[in-house]
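>>> the following comprises the amino acid sequence and a computationally predicted model.
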Amino acid sequence: MSWVPRFGWLLAALIVAGCTTQGPLSKKEAEKEQEQEKPLDVASVVRQKIPASVKDRDGWAQDLATTFESQKIAPTLENICSVLAVAQQESNYQSDPVVPGLSKIAWKEIDKRAARLHVPALLVHTALKIPSPNGKSYSERLDRVRTEKELSAIFDDMIGTVPMGQTLFGSYNPVHTGGPMQVSVAFAEQHTEGYPWEINGTVRQEVFSRRGGLWFGTYHLLNYPASYRAPIYRFADFNAGLYASRNAAFQNAVSKATSVKLALDGDLILYGSSEAGSTEKAVRKLGAQLSMSDRDIRRQLERGDSQKFEETTLYREVYRLAEKKSGKTLVREMLPGIQLESPKITRNLTTAWFAKRVDDRRATCMTQH
């Protein structure tokens, strides 16, 4: 219940008992919940919770305090620990963490790009032997690159100065996430309103700073309304996309109502395409029962990236049909079943794994003194 704007924290504390199906809280449970909802001094909590080994702990404390203040995020222990848990999981509290094997990943990406455009790899590698703006050749910099910030800067330079740079890459930069919370650069570029610091370079460069990574990461994690009962679903959304946990549960309801097996990945439509995806096709089978046309169904599914989707006729009626058929109440949130794919990932990981891992870190943060 602490996932609300600051001015709503008291109301949330007062109505929390009405938002659960459990019985009355014990005195100890009630005191614990009140403590978690209590507004705190963000900087003081960060200094207390962040490990002593972290460089410039006071800088982390001030940046996060400014982030909460400028976004009007409720300064509760749960919220603060949630942000710290993501930063710990994603970077171990480093603004620009080292990525093992990044040089090989970069060269592989360049060769793939060249092959796609039918440009000989030898020609590309030769072109990259020219000096870059810092005096070293692009090849040297690529051979020694260790962090995503460094790699992003190399690609920005290559696009502007290397022969065939525009042909090979255009405005394409393969580094899509960065900073202490590994937030999406594209997300940051779309959410700069209210940013409290002056951006001297680009938003991309700001993402790789501690303050920028924390601000945009916190925005992505906490700065949207959701009806979730537990923080773990926010963590899944952070990894899989806004409302992915809510949408995965909706897909489960669609599957129950139609007997069509669906991937519970949180994607209700094929974004960027007018074609119907598997979830949309399944919902269309309910068209007659819903008294909705394919166009109406599409229009309401397009609201799947907003909390307002829960107010649609489609959302309510699909659950009604699914619960009638299954004979039980269905959940409204579910960890998406998504396999994580990235050149940086060398293990078999999922969104559920990520969410549970971060939630464990949040819980530890909240209990440590």
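Thanks, I have it. Residues are numbered from 1 along each chain as shown.

>>> CA atoms for contacts and neighbours, from now on please.
Noted.

>>> which residues in the stretch 251-369 of the chain form helices?
278-284, 287-290, 294-301, 313-326, 351-367 (DSSP state H, counting those that start in this stretch).

>>> and the shortest one, what does it pack onto?
With contacts defined as 3 or more Cα pairs under 8 Å, 6 or more residues apart in numbering; DSSP states H and E, the secondary structure elements packing on helix 287-290 are helix 313-326.

>>> can we see that at 6 Å?
Applying 3 or more Cα pairs under 6 Å, 6 or more residues apart in numbering; DSSP states H and E, we find helix 287-290 packed against no helix or strand.

>>> buried residues in that helix?
residue 290 (16 or more other Cα atoms under 10 Å).

>>> what about versus this one:
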Amino acid sequence: MTRIHSAPFAGRLRRLLLALPLAVLAGCSLFEGEPEGPALPPDLARGANGRTLTAWPTSLDESAVRNRAARLLPARVKDRAGWTGDLYTAFAHLGIPHAAPTYCAAIAIIEQESSFQADPAVPGLAAIVQRELEERTGRYGIPKLVVSTALLKTSPDGRSYQQRIDALKTEKELNALYEDMTAELPFGKTLLAGHNPVRTGGPMQVSVAFAEQQAKDRGYPYPVEHDLRNEVFTRRGGVYFGVAILLDYPVGYDNVVYRFADFNAGRHSSRNAAFQAALGRVADRKLSLDGDLLRYDKGDAALDTSEVEDAALAIRDRLEMTRSQIRRDLLLEKSPAFARSTLYARVFALADKAAGGPVARQAMPRIDLKSPKIRRKLTTEWFARRVEGRYRSCLARDRGAA
């Protein structure tokens, strides 16, 4: 049989075949002669069947990174260049490694939260708003006739407020409606100021409060056209803030599913749920594994003790800690510093001793999801497992494209 490849080509082919098992073992795409990228956090470095995943080489230029990211998107996604461009900008601004696992983590969240719609529709949104208005008018004693008459007023976009309510489809539309109603209607400021029901939005359903704090702490890579709240409802802003809350913080997990649980329940919730389990074991109490260690009132830690604080106080002699020291450490629950605290270390030391070996430092938060937008019983675990499945499918697309 005639050989159709040259000797140099044959040599390259042999090298490629020799390199193939290593590339498969690494769980990453094979590009001949390409250096290995930087290491990833343990939860993102853990591939299927024990494979170790790494970041893409830092030598890749922006165009090459975008091309790789684009092939990770589900086939049905429109404007692939636009989505990958927004993802790239978020990763570059935040200094997050460009890698299949990091991109796939963000892609899986977007797919779960919005199916790659920049401003996803919310079924029954008009009814949700109508109920909210009725509840608030009743609370403030405003006659229904006054409200219904005011809603017939022409709004800044040319339609009446009632017409806009009836036509509501997305959270972005609802946010704009509430802003106009607050500014324009006679009872607007009394009834609605500070009570905009839209708390999350955009393709990754990010908290507006988080976005505002993130922009203060880490900046924002785009010019703000109206205000930061409205940026959350844009594709670029929603992606940037979503990537930030998902990837721009340290975790000690060995499985990415706990990162996805944190996205839903709040940063460090899986770590805190494991702490609750350990504390419950040591104190011989049944504690809720919801990831919340203190009680909160309007975002601030309440003075009333939580069940976690009560349990820690009950064993404070064994912990060799005072009441104020326990409180001091519990106040760190929403930061990485809690895992370095005295309380954390001593509770786990006692739990490990009682168990005869190390107990888990990560646990799935047990939380039932509640929202006017949710119409069936869902949990944080359901959300995390669903996203994990999409994440694995995304990694498979990367391997399949290699």
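That came through fine. All values derive from a computational prediction rather than experimental measurement.

>>> ok, back up a step: what's the closest of the helices of the stretch 251-369 of structure 1 to residue 108 of structure 1?
Minimum separation from residue 108 of structure 1 across the helices of the stretch 251-369 of structure 1 (Cα to Cα) falls at helix 351-367, 25.4 Å.

>>> tell me, that closest one lands on which residues of structure 2?
Under the alignment (TM-score structural alignment), helix 351-367 of structure 1 falls on residues 380-396 in structure 2.

>>> now do the matching stretch: distance to the chain's middle.
For stretch 380-396 of structure 2, the separation from the chain centroid amounts to 13 Å (computed by Cα atoms, centre = their mean, to the nearest Å).

>>> for stretch 295-307 of structure 1, same thing?
21 Å.

>>> from residue 321 of structure 2, how far out is the most centrally placed residue in structure 2?
For structure 2, the residue nearest the mean C-alpha position is residue 263 (3.1 Å; Cα atoms, centre = their mean). Residue 263 of structure 2 is 32 Å from residue 321 of structure 2, where distance means Cα to Cα, to the nearest Å.

>>> which residue in structure 2 lines up with residue 322 of structure 1?
Checking TM-score structural alignment: residue 322 of structure 1 goes with residue 351.

>>> residues touching that match, list them.
Counting by Cα atoms under 6 Å, 6 or more residues apart in numbering, residue 351 of structure 2 makes contact with 278, 282.

>>> before we move on, what about residue 232 of structure 1?
Going by Cα under 6 Å, 6+ apart, residue 232 of structure 1 touches 355, 359.

>>> which residue in structure 1 aligns with residue 158 of structure 2?
In structure 1, residue 158 of structure 2 lands on residue 135 (TM-score structural alignment).

>>> next one: that match from residue 128 of structure 1, what distance?
Distance from residue 135 of structure 1 to residue 128 of structure 1, by Cα to Cα: 13 Å.

>>> look at the two and report which has more neighbours.
Shown here are residue 135 of structure 1 and residue 128; by other Cα atoms under 10 Å, residue 128 has more neighbours (21 against 9).

>>> what separation do you get for the more buried one and residue 137 of structure 1?
7 Å.

>>> excluding chain neighbours, what is closest to residue 344 of structure 1?
residue 99 (7.2 Å; Cα to Cα, 6 or more residues apart in numbering).

>>> and the one you found, what's its match in structure 2?
Under TM-score structural alignment, residue 99 of structure 1 pairs with residue 122 in structure 2.

>>> residue 65 of structure 1 looks like it's in a helix, true?
Yes. Assessed by DSSP: H, G, I helix; E, B strand; the rest coil, residue 65 of structure 1 belongs to a helix.

>>> that one maps to what in structure 2?
Under TM-score structural alignment, residue 65 of structure 1 pairs with residue 88 in structure 2.

>>> who's in contact with residue 46 of structure 1?
residue 61.

>>> just tell me what it corresponds to in structure 2.
Match for residue 46 of structure 1 (TM-score structural alignment): residue 69.

>>> helix, strand or coil: sort out that match for me.
Here residue 69 of structure 2 is recorded as helix under three-state DSSP.

>>> could you report the distance from it to residue 38 of structure 2?
Counting by Cα to Cα, the gap from residue 69 of structure 2 to residue 38 of structure 2 is 17 Å.

>>> same question for residue 331 of structure 2.
According to Cα to Cα, residue 331 of structure 2 and residue 38 of structure 2 sit 34 Å apart.

>>> can you check residue 190 of structure 2 too?
Taken as Cα to Cα, the span from residue 190 of structure 2 to residue 38 of structure 2 is 54 Å.

>>> again with residue 157 of structure 2
51 Å.

>>> those two - which one has more neighbours?
Between residue 157 of structure 2 and residue 38, residue 38 has the larger neighbour count (other Cα under 10 Å), namely 14 against 10.
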